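Chemist: Return atomic coordinates for the entry below.
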Amino acid sequence: MRNQLQQEVGRLAAPVVPHFSAGRARVRLGVNTAIHDDTAAELESFARPLWGLAPLAAGKGEVPHAELWQRGLAAGSDPGHPEYWGEPGDRDQRIVEMAAIGFALALAPETFWDPLTGPERDRLARWLLSALPRETADNNWHFFPVLIGLGLDRVGVAYDHEPIAARLARLETFWLGDGWYSDGPTERRDYYVPWAMHFYGLLYARLTGKGDHFRERAARFALDFRHWFADDGAAVPYGRSLTYRWAQAAFWGALPFAGVDVLPWGEVKGYLLRHLRWWQGRPVTGPDGLLSIGYGYPQPALAEQYNAPGSPYWSLKAFLPLALPAEHPFWTAQEEPAPELPAVSAQSHPGAVLMRTDGDVTLLAGRQHHAWVRHGAEKYAKFAYSSRFGFSLPNGRLGLEQGAYDSMLALSDDGGAHYRVREEPMDPHVTADTVRSSWRPWPDVEITTWLTAAPPWHLRRHRIRTARALHTAEGAFAVDRDAGTDRETGTGYAWASAPTGFTGVRDLDGLREGEVIDCLPGTNVLARRTALPMLTGQLPPGEHWLRSAVLGTRNGPEAEAAWRRPPTLGDGT
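Modeler: Predicted coordinates:
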């Protein structure tokens, strides 16, 4: 398996090679539409493959075309070269990519430092040093100067460590306890916790021999994080930067790298390898073999404002264990299947309740939000996120087909033309099986929502206090309709089934009408065309209660049997 992963890194990096510039410092993988400038985007495409190539080199694997990166490091850091990357400014994307270079120097100086001449090393060191005093975003970015410093330490470049200590001290303020960080002074506790905060902390602990608290925290986090992965290796798609794809499992590779043996090595190995296998064969590359912007397929609408063409190569973080020798117990252990976990896991720090149904995972969400990123409401504030069904983004705001309102209660005050949804949950509270939060789609409309795990169902209860008349539309999950669907609707229910799964929604009061919407193509993060069961109704001004039960599971007799046995008003509602 180690040899296969070494080959996989080479396979992923190979399509990048034809896009190197003449001086080897710039890599143009496409037209940059990110908020940072084109030079930073071309540096990003150059640097991000190093997240996989550096562990490959450190583990004595052969780095294909290593000379391209060696020549690029020399040219890009040379102010006199036409392909110079430029001085980093405050909050500059260059700082992010300089961290990848620092990581490469820290892990594999024999490949990325030693081949340079003395003047080339001096220029690269001076360029990296220029990032250390720069202002960064007040979140996981504080780790980037730390990683740059780790590279400088490894190659013997002196610098003032006091600003690095200040970075580490600021990062400590984001520690929440119980294994969890926030990504800065925000409500975000998404995949940046495992693939950034913990990942970088574990790098620091391993490479400095300090920071045992990073190991201890990661050990606690692992006990929660394993609930985010389905038995087949799929992670729950949730939050921003999903185009980083299998970086979702990078945490599992960082544990053995830093010697954190909280779980049996075979179990840790299973989480990582099943996840990587889950991605195999999915259409995540373009015709040229380059990784695309998107999640389950090329989907540019999923991109954040900071995603340039090279952004998806952040996914190579998952290959960190390649830095370990073949005799490490992570590699020699027999891969173990996912252990039997409790059906429900309540996690207060991320504001989530996770439930397992036939090996799939559904995350019930009620705390996090991020209004700045594109489609922030859909990435954070839907009611449920599924390892089987993913979630959907709008392709416009006119009508239900464009909105693709899966796992949302959409509200319209103009007769069903335009809808609003939950964007910013307030006053979150998590109990053993329920997430509660409040939200205001208009100043004169207040909604409190309770989401309760009742595997294989989840239950929703909404108390709506409105000063205006509303049209309502509440969605189940969206199911892939490309291979055909069976569907049925009536007063109080709607369901749709396809080879990929069964999903339906029941009105526990039997009042709303059921329908199945064919959403516009390219809205769901896993399936290109979907069908979405929904309940629709109308509310006059006043106080109202909406209660529903949603089922989402693999198709088959068990799904049909579950649908015939819906929960009642006494089951958590």
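
Chemist: Could you use CA atoms for every contact and neighbour count after this?
Modeler: Will do.

Chemist: hang on, Pro425 packs against His370?
Modeler: No: using Cα atoms under 8 Å, Pro425 is not in contact with His370, being 10.3 Å away.

Chemist: Those two: which is more packed in?
Modeler: Neighbours around Pro425 and His370, counted as other Cα atoms under 10 Å, are more numerous at Pro425. The numbers are 23 against 20.

Chemist: Can you tell me how far the more buried one is from Asp92?
Modeler: Distance, Pro425 to Asp92, using Cα to Cα, to the nearest Å: 31 Å.

Chemist: and what of Thr573?
Modeler: In terms of Cα to Cα, Thr573 sits 49 Å off from Asp92.

Chemist: which residues touch stretch 155-166?
Modeler: The contact list for stretch 155-166, computed with Cα atoms under 8 Å, 6 or more residues apart in numbering, reads 105-106, 109, 113, 125, 129, 132-133, 145-146, 149, 152.

Chemist: Alongside the first, I'd like the structure of this one:
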Amino acid sequence: MLVAVRDHASSDHASIVPPGPTGAFGADVAGLEGFARTFLLAGFRLAGENGADRLGLAQWYADGLAAGTDPANPGRWIRPAESGQAKVEAASVALILDMTRPWIWDRLDPTVQQQVVDYLAVVVGDEGYPHNNWRWFRIVVQTFLRSVGGQWSREDIETDLSLLDSFARADGWISDGPLRAYDHYAGWALHLYPALWARMAGAQDLAAGRAERDRAALDRYLLDAVRLVGADGAPLLQGRSLVYRFAAAAPFWAGALSRVPSLSPGLLRRAASGVVGYFAPHVERCGALLSIGWHGPWPAVAQHYSGPSSPYWAAKGMLGLALPASHPVWTSTEEPLPQEGADQVFAVSAPGWLVSATRSDGIVRVVNHGTDYARAGDRGGDAPTYAQLGYSTATSPRLTDAGRIDPLEQSVALVDASGRATHRTGFTTVGVGLVGDGATAAVGSSVARAHWLTADPDHLDYGPGPSGEATDVALLRTLSVLRGAWEVRLVRVETLPDGPPPPAGLTLRVGGWAVSGEGPGQDRSRPADVAAAAGVAGLRSVVVGAGGFTAAGVRREHDVSPLGATTLTPWVSAAAVLDRWHVAVIGLDRATGDDSAPTTATLPHVTLSGADHVVVRWPDGTASTVPLAPAATAAANLALQDAPMSTG
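Modeler: This next block holds a predicted model:
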């Protein structure tokens, strides 16, 4: 990767712009990103090799530093005062100059050192940093400046640390700002930078009072994160900035760097190398260049701020190279992921996720009752990578304009006669938790003020869904019971407490997993059984109406997913009836040669026990009883009954 980008560098090495459109911020930002983000990878390699440098990395990047920070150079870097994106890249430059101090910084000419200090110092006192992970960038830059005698502000650092602390949530999770923004930024930024910052030369006294607390939060977060990696190494295809790909491995290397107590070095390496290995064949096929995409080029996966060099933040996923060969993370034997040893089912309270990972197919499935990149009560549109009810390591949301305005896959929506579907952003989380001795099933519930949205035409995609004019329609109460490959989803339509009844003629629609791949795939519906199934690329997605639904089908689409040209999404629907529970059984697994809907014997059986409970009898013979009353579905009040059942 480091050698491949040199063909796209300026003659003075200050700018690297890989092939492709220069992005919304232009060539100057793209060139700086290309330098700074590959500088991360070069620095990790130099640090891990203790300065051994057969590729001449130190001098190559030192030349770029000299040219980029020279104010008289026509090709100089765009400065942090001129572009917000330069504030991000300045942190990478400062971090690696600190990490590789003996081999780059200490050997720079004093004039160049002063140029670098002058370039970085403009961030001191700058109030233009967003209230999210960006605050770590100002902290890192000023910490480096402090270590080399440059200008810095203790007040800035303490202010930023205090704001970042306010993003801490339960069980070591961190939200990327004050919204319900849970995604890979928790690991590749909000847990990574504390681990790296505490080791900077200028941070020793600043970090002393918090380093152990940050380590403990990382340790607890990793207990969940390690179970969110598919057996094939695939990370969840969820959240923004997916073009960073294997940056998702960064928190596992941070755990190794910090020597967290709860995960062994061999397990951390298995998770990190698995994520990098998942993408490696695709990168190799692209000539070791990273494009805007997921596997190969797929521009629709980008956010507004993405440019041709943006994907090189993937370098964070190679932080392990900064650890010497003698480190336990390299000398230990890789251990299997927890889901490679046994099925996993658990709940994560901060993002409101129910999680099931199955040993038989290596897929991790997340059912989402807490994340939408918004606040409870907001009335925005659903961001496909945040607000859907389900995400997995084997599927992708529809990442197109249609996916933003027409929620289908992993959705519960009311649809009018014109085909307009409601959105759920701003929903209220009722609770998530476990039922069953030995965590038999995960249960979660949320209530959405379902609304139609007339989207703002000038919406820029930074992660959240589109804004616009919202029209409230009804309350949609959703309860999920998750175990293995199956989710039992119960949905109830209720009148708004402060509004009129929903209009007549609405359809309640529940969408299942969207499966994507090359080739035509197969889709089959059984109208008499209210069942639909779709198969492509070895995956099977199933939705079966188990109560109240009257119709089923599969939507076929092309070029809406980075995982393949064909996308198939099964669904069930019914005329919307107020105050009645509708029940659907939703499944995702690896196809075993038959992509049709499963037989009755292999489906969960669902029984509504009056108005109080639902009983789910799972294919393996166990049963879970879950209360339907809204207050009782909160995690602290989830009831349990579990007993062996006859498969007959």
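
Chemist: Give me the TM-score for this pair.
Modeler: Put the two chains on top of each other and the TM-score (TM-score structural alignment, normalised by the length of structure 1) is 0.89; 554 aligned residues with a Cα RMSD of 2.7 Å.

Chemist: Out of the contacts of stretch 155-166 of structure 1, who's the most crowded?
Modeler: Busiest of the contacts of stretch 155-166 of structure 1 [other Cα under 10 Å] is Pro145, holding 28 neighbours.

Chemist: Please identify which helix or strand holds that one.
Modeler: Assigned by DSSP states H and E, Pro145 of structure 1 falls within helix 143-154.

Chemist: Comparing that helix with structure 2, how large is the average distance?
Modeler: In this overlay with structure 2, the average offset of helix 143-154 of structure 1 from its partner residues is 2.4 Å by mean Cα distance after the TM-score superposition for structure 1.

Chemist: and the next helix or strand after that helix with helix 143-154, angle?
Modeler: The first helix or strand that comes after helix 143-154 of structure 1 along the chain, using DSSP H and E, is helix 162-172. Angle, helix 162-172 of structure 1 to helix 143-154, by axes from the mean of the first three to the mean of the last three Cα atoms, to 10 degrees: 140 degrees.

Chemist: Show me the contact partners of the helix or strand following helix 162-172 of structure 1.
Modeler: Per DSSP H and E, the first helix or strand lying C-terminal to helix 162-172 of structure 1 is strand 175-177. Among residues not part of strand 175-177 of structure 1, those counted as contacts by Cα under 8 Å, 6+ apart are 181-182, 349.

Chemist: equivalent range in structure 2 for the next helix or strand after strand 175-177 of structure 1?
Modeler: Under the assignment DSSP H and E, the closest C-terminal helix or strand after strand 175-177 of structure 1 is strand 180-181. The aligned range for strand 180-181 of structure 1 in structure 2 is 173-174, by TM-score structural alignment.

Chemist: so how far is the matching stretch from its chain's centroid?
Modeler: 13 Å (Cα atoms, centre = their mean, to the nearest Å).

Chemist: what does stretch 403-414 of structure 1 give?
Modeler: 24 Å.

Chemist: And that stretch, what's buried?
Modeler: With burial defined by 16 or more other Cα atoms under 10 Å, the residues of stretch 403-414 of structure 1 counted as buried are 403-413.

Chemist: what ranges do the helices span in the stretch 401-550 of structure 2?
Modeler: Along the stretch 401-550 of structure 2, counting by DSSP state H, counting those that start in this stretch, helices occupy 401-405.
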